[in-house]
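K.L.:
the amino acid sequence is not available; the structure is as follows:
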């Protein structure tokens, strides 16, 4: 196996949490032991919680020594009054960053000495909720860290220098193009705006007629809604579907909504107007939106209008496709997409695509 193989694993893992990390970048990390055995493949999942590197290191330690896992479960449950019973339950948890970082420093026992890490983005060098990730590699005596993308953020950059100064071998630019594409949403919202269109279709290409995607897909969409600055939907979809557009499946705050419509004649009993702590605006313009992260949600008509009018801030599509056939007319659109990432999601698939 070569560097590109392991970096590809890290990049694909990070794609699973794209946008969900807002305002942080999506980052993946793979840890190999001194003999080249894969110990963990992890990604940053949510802003405010563990970065990819300490999360991957923590689970690598679990892989090396089951007693470390038992001790982490005991102390974490005691400190936070939780009831995690095993590693599988920790896999789905948003673990406290500082506690986990401190635990690693106190309990690593040099088990990762001469290990290798593959990271999609240069490890941070700044003090945030935890000390710098670069310092963690130094403290645990890693042999080498392979990186896809340099961190251009002046506040967080400098991790590679910390590693090199400590005698750790550093290699930059592995799968550079793929790593750069993964980082594009972060760069976009850092400098202005990142917008994408979410579309759900059946196996045979129908996008209308009630619920289409499976529960896991809808939960993922709700998780995305929970981090948005703004959700935009077409007026016809609001009138026809009478949606709620909240984030209840993710137990998250409902996003503010802009209804894109030439007419302001909506029945205010439609559920989306009555969700607590959310703003709803009706407008016939998509200019000057003043939001860094926007999801457009709708069907064929809204997407067609946006593509035909070349809405400049729409560059990516997120498409959920169910495994079910559905009665109805297929989506009739004429444009090209560049596939960026695809994965199974329960019995369906989903993917990120770039408008060509």
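P.N.:
That came through, no problem. Everything quoted here is computed from the prediction, not taken from an experiment.

K.L.:
going by C-alpha atoms from here, please, whenever you check contacts or count neighbours.
P.N.:
Will do.

K.L.:
and the gap between the closest residue to residue 47 other than its chain neighbours and residue 183?
P.N.:
Nearest non-adjacent residue to residue 47, counting by CA to CA, 6 or more residues apart in numbering: residue 21, 5.2 Å away. According to CA to CA, to the nearest Å, residue 21 stands 12 Å off from residue 183.

K.L.:
try residue 283
P.N.:
Residue 283 sits 31 Å away from residue 183, going by CA to CA.

K.L.:
can you check my assumption that residue 24 lies in a helix?
P.N.:
No - using DSSP: H, G, I helix; E, B strand; the rest coil, the assignment for residue 24 is coil, not a helix.

K.L.:
residues contacting it?
P.N.:
Residue 24 sits next to 46-47, 186 when contact means CA atoms under 8 Å, 6 or more residues apart in numbering.

K.L.:
so residue 283 and residue 183 - more neighbours on which side?
P.N.:
residue 183 (22 against 15; other CA atoms under 10 Å).

K.L.:
and the residue nearest to residue 47, how far is that from residue 79?
P.N.:
25 Å.

K.L.:
check which helix or strand covers residue 335.
P.N.:
Here residue 335, judged by DSSP states H and E, is contained in no helix and no strand.

K.L.:
tell me where the protein has strands.
P.N.:
Secondary structure of the chain (DSSP state E): strands located at 28-32, 38-43, 116-121, 144-149, 169-171, 194-201, 230-234, 257-260, 280-283, 293-297, 314-321, 337-345, 348-355.

K.L.:
quick one, the second one and strand 28-32 angle?
P.N.:
Right, the one you point to is strand 38-43. Put simply, strand 38-43 runs at 170 degrees to strand 28-32, going by axes from the mean of the first three to the mean of the last three CA atoms, to 10 degrees.

K.L.:
and strand 38-43, what does it pack onto?
P.N.:
helix 3-15, strand 28-32, helix 52-64 (3 or more CA pairs under 8 Å, 6 or more residues apart in numbering; DSSP states H and E).

K.L.:
give me that answer again for 6 Å
P.N.:
With contacts defined as 3 or more CA pairs under 6 Å, 6 or more residues apart in numbering; DSSP states H and E, the packing partners of strand 38-43 are strand 28-32, helix 52-64.

K.L.:
try this one next to it:
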């Protein structure tokens, strides 16, 4: 429910923070569209109406607010978290809606990185509307961090997740790997799965481990819409593998080309891949420069032998090492188990 604030005067920064709150509403799906909020202010700074986008096919944030405002929008100031779109998709262009409504001024935080939808600011200016950009741009981008980067890259954002021992092993010499991480780390993995629209592994992982690749293990996780399960590789798969059950949709891609996989998923409007494959698939994506984020759970354990967390990357000298930037470190504690260290890194 939107909050009535008609008697409260807001600065432009306060109105933008409110728009960011609306954009991040918990009922808004993460994919495939950006999350956007809008606040309409009178020239005195009182709130006329608020709106936010609730997912593909629903009114955009500006349209939602304008629908509520009606004639009160004439002469108003529109505060929007993302540059008003300039194209017709499932709905019409927001820039034109703002022009038709007679707003006098538009302030937006983040420029639209989508080449198809961008250009709204120029359209508004051409219609004689005052336009300003950049107010709380970083805070706004944080709401759509992955969507923004994926849109800039024109491919899905890839998060590679793995668990490893201190000496870089993902399994022991006999193939056993349950459990390197602890229960809390596994639950954390499900939280991160729920933030993605694709969970990806290779055919070998399906054949050997028979994973379900679903969001589960916690009652408060959004399991209503499961991510697409994607299996990459040319190895024949058992027909009774868990990935072929009805818990979630599954796509098998018989290729070893990571770029081709991501191109296909982009066309399917998939925006965030959670890569959980074994060392071979991970190495293919890493060598191709197609990993954007790494989440690893490091267990206080030594094996000395066994499967490496990642296969050969073709790196022969320390100078050529891949060096992701650490953005977060946390100790993941679990009852009656050794803690793990979770590292989150970005590659660019």
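P.N.:
Received it, and whenever you're ready, just let me know what you need. Nothing here was measured: the structure is a model prediction, and the numbers come from that model.

K.L.:
if we can go back for a sec, for residue 268 of structure 1, which of the strands of structure 1 is the nearest?
P.N.:
Residue 268 of structure 1 sits nearest to strand 280-283 of all those, at 10.8 Å, using CA to CA.

K.L.:
for the closest one, buried residues please.
P.N.:
Applying a neighbour-count criterion of 16 or more other CA atoms under 10 Å, one finds 280, 282 buried in strand 280-283 of structure 1.

K.L.:
rewinding a little: in JSON lines: the contacts of residue 24 of structure 1, plus distance to residue 2 of structure 1 and neighbour count.
P.N.:
Shown next, in JSON lines, are the contacts of residue 24 of structure 1 (distance: CA to CA, whole Å; neighbours: other CA atoms under 10 Å):
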{"residue": "46", "distance to residue 2 of structure 1": "29", "neighbour count": "22"}
{"residue": "47", "distance to residue 2 of structure 1": "31", "neighbour count": "16"}
{"residue": "186", "distance to residue 2 of structure 1": "28", "neighbour count": "23"}
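
K.L.:
got TSV for those, with distance to residue 55 of structure 1 too?
P.N.:
What follows is the contacts of residue 24 of structure 1, written out as TSV (distance: CA to CA, whole Å):
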residue	distance to residue 55 of structure 1
46	12
47	13
186	20
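
K.L.:
and which of these is nearest to residue 303 of structure 1?
P.N.:
residue 186 (23.2 Å).

K.L.:
from residue 310 of structure 1, how far off is the closest residue to the closest one other than its chain neighbours?
P.N.:
Leaving out its chain neighbours, the residue that sits closest to residue 186 of structure 1 by CA to CA, 6+ apart is residue 25, at 5.2 Å. Per CA to CA, residue 25 of structure 1 is found 27 Å from residue 310 of structure 1.

K.L.:
likewise residue 264 of structure 1?
P.N.:
For residue 264 of structure 1, the distance to residue 310 of structure 1 equals 24 Å [CA to CA].

K.L.:
repeat for residue 120 of structure 1
P.N.:
Residue 120 of structure 1 is 32 Å from residue 310 of structure 1, by CA to CA.

K.L.:
likewise for residue 11 of structure 1?
P.N.:
Going from residue 11 of structure 1 to residue 310 of structure 1 by CA to CA gives 30 Å.

K.L.:
what's the end-to-end length of stretch 165-184 of structure 1?
P.N.:
Termini of stretch 165-184 of structure 1 sit 29 Å apart (CA to CA).

K.L.:
in that stretch, what counts as buried?
P.N.:
Within stretch 165-184 of structure 1, the residues scored as buried using 16+ other CA under 10 Å are 168, 170, 172-176, 178-180, 182-183.

K.L.:
which ones among those lie within helices?
P.N.:
The members of the buried residues of stretch 165-184 of structure 1 that map onto helices under DSSP state H are 176, 178-180, 182-183.

K.L.:
now, among the residues you listed, which is nearest to residue 288 of structure 1?
P.N.:
Distances from residue 288 of structure 1 to those, taken by CA to CA, are shortest for residue 183, at 24.3 Å.

K.L.:
OK, contacts around that closest one?
P.N.:
Shown in contact with residue 183 of structure 1 (CA atoms under 6 Å, 6 or more residues apart in numbering): no residues.

K.L.:
from residue 197 of structure 1, how far off is it?
P.N.:
Per CA to CA, residue 183 of structure 1 is found 18 Å from residue 197 of structure 1.

K.L.:
same question, residue 132 of structure 1
P.N.:
Distance, residue 132 of structure 1 to residue 197 of structure 1, using CA to CA: 35 Å.

K.L.:
report the contact partners of residue 114 of structure 2.
P.N.:
residue 151.

K.L.:
just residue 356 of structure 1 next, same as before
P.N.:
Residues near residue 356 of structure 1 by CA under 6 Å, 6+ apart: 336-337.

K.L.:
can you rerun that using 10 Å?
P.N.:
315-316, 335-339 (CA atoms under 10 Å, 6 or more residues apart in numbering).

K.L.:
try residue 140 of structure 1
P.N.:
57, 104-105, 108-115.

K.L.:
can you tell me which of these are buried?
P.N.:
Applying 16+ other CA under 10 Å to these flags 57, 104, 108, 111-115 as buried.

K.L.:
number of residues surrounding residue 188 of structure 1?
P.N.:
Neighbourhood size, residue 188 of structure 1 [other CA under 10 Å]: 15.
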